[in-house]
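1. Next input, structure requested:
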Amino acid sequence: MTKDHPREVVQAAVAAHGEDTVIDWAVAFLTGEISGEAAYGAELPKLVAITGSANPGGWKAPVDPVNYYWIRVWAARVFLYLWRDDVVDALLAVEDDPAWRVREHVARITAQRELGQLVDGLLPMLEHELPRVRAAAVRAIGVAGESEHVEAVEELAGDPDHTVRAAVERALARLSERLGPRSPRC
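-> As a prediction, this is how the structure comes out:
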């Protein structure tokens, strides 16, 4: 069985339920308005619509609550393919989510949508233990950051992980392109 790409899943959900409805569901899952228990209970048809699977995690029933954060990850992923301006409020509400995968998606969305208002909330991710999280934050800051964020990115130029260092190089180039060269420090 071939699993559909997330973009195709979201497109199918929109075709079946409408764009605003799918966005509303994703916001409700992301922000916890629809709980994990409800997502695998009464609200399961909504979860199926945005994930393309009746059991997206492949877990045995009942689903262990430790895995409920995946619902927020899948909901955030929707915003890589669908957008409405009020989604920013939901992203702001979860920028410090306890699950690093949710925060990583917030960074990805920030970069894709150039959401400068989310950049400050990404700064703690620059110190995350996982290189992929640091790199996602650096990329987002490169796209949507301002001059006050440059120093935080520069501090990762010597990161032990090559993907983070490469992201720093690209982010600094992009920031310089967008903001102009930095004035020398006194």
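
2. contacts, neighbours, all on C-alpha from now
-> Fine.

3. ok, residue 147 touching residue 178?
-> No. With contacts counted by C-alpha atoms under 8 Å, residue 147 stays clear of residue 178, the gap being 9.7 Å.

4. Please name the residues that touch the most centrally placed residue in the chain.
-> Compute the mean C-alpha point of the chain, and by C-alpha atoms, centre = their mean the closest residue is residue 105, 1.5 Å away. When contacts are counted by C-alpha atoms under 8 Å, 6 or more residues apart in numbering, residue 105 touches 73, 76, 77.

5. same deal with residue 25?
-> Here residue 25 is in contact with 46, 75 (criterion: C-alpha under 8 Å, 6+ apart).

6. Just the helices from the protein, written as ranges.
-> For the chain, the helices defined by DSSP state H cover 6-17, 19-31, 36-39, 44-51, 69-78, 87-94, 100-113, 119-122, 131-144, 150-154, 162-179.

7. For the comparison step, fold the sequence that follows:
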Amino acid sequence: MTDLPLPRDLEAPVGELVLELAGHLGERATVDLCVELLEGADRNDHPDAMPYLTGVVFDETSPKFYPSQWKDYWVRTWGARGLLYVWHDSAATAVVAGLDDEHWRPAEMCLKVSTKRELGEAGPRAAVLAVEGELPRVRVQALRTLGAVGDTEHVDVVRSLLEDEEAQVRRQAARSLSQLARRLDLDVALD
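-> As a prediction, this is how the structure comes out:
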């Protein structure tokens, strides 16, 4: 990796930091870096890039130094989050694979990327996460993904979550069912 300067403003929103990184490396190289991290690359292999993806300097002398407190799933999450701001279709396979991450944070971030980038291939795994996700926030994001990219085979899954025990999941199921109906030109009742 090239020696990168520190970001102009570590307090800037992550989206701005990622775009600044892309200004240094190029968009495709930044996408490739995000994919590497999503796939489990060691953060120590990319110390100059990490401040752009986290807003934190990976230097023990910095007052914003925390890497020993962060588990590896954060690195995968940061890689996925970067793909919200830079994109190339070559990243789609890694994002869909990230839906199977053992930790909920990278999986949830991959759902967000799948929604934003309209990755239809995320539909089957999003349907599983909508039903089996341990946390309501993961189920809600899976429903958002299904609303954006789901197909007719996902309608029953979304409809079943209209009865979820969590109000936020029920509300998102109703929104996603309406979105599916509009997008796919279906006559779907919100039972």
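
8. thinking again about what came up before, can you tell me which of the contacts of residue 105 of the first structure has the most neighbours?
-> residue 76 (29 neighbours; other C-alpha atoms under 10 Å).

9. That one maps to what in the second structure?
-> By TM-score structural alignment, residue 76 of the first structure lines up with residue 80 in the second structure.

10. ok, its match touching residue 97?
-> No. With contacts counted by C-alpha under 8 Å, residue 80 of the second structure stays clear of residue 97, the gap being 11.1 Å.

11. What distance do you get for residue 99 of the first structure to residue 3 of the first structure?
-> Using C-alpha to C-alpha, to the nearest Å, residue 99 of the first structure is found at 25 Å from residue 3 of the first structure.

12. my bad, residue 178 of the first structure
-> Residue 178 of the first structure is 39 Å from residue 3 of the first structure, by C-alpha to C-alpha.

13. So if I had to pick from these two, which one is more boxed in?
-> Counting neighbours by other C-alpha under 10 Å for residue 178 of the first structure and for residue 3 shows that residue 178 has the greater number, 15 against 9.

14. To which residue of the first structure is residue 23 of the second structure aligned?
-> Residue 23 of the second structure maps onto residue 15 in the first structure, with residues paired by TM-score structural alignment.

15. Any idea how many residues pack against the counterpart of residue 153 of the second structure in the first structure?
-> Per TM-score structural alignment, the equivalent position to residue 153 of the second structure in the first structure is residue 148. Residues lying near residue 148 of the first structure (other C-alpha under 10 Å) number 9.

16. Could I get the contacting residues of residue 148 of the first structure?
-> Applying C-alpha under 8 Å, 6+ apart to residue 148 of the first structure gives no contacts.
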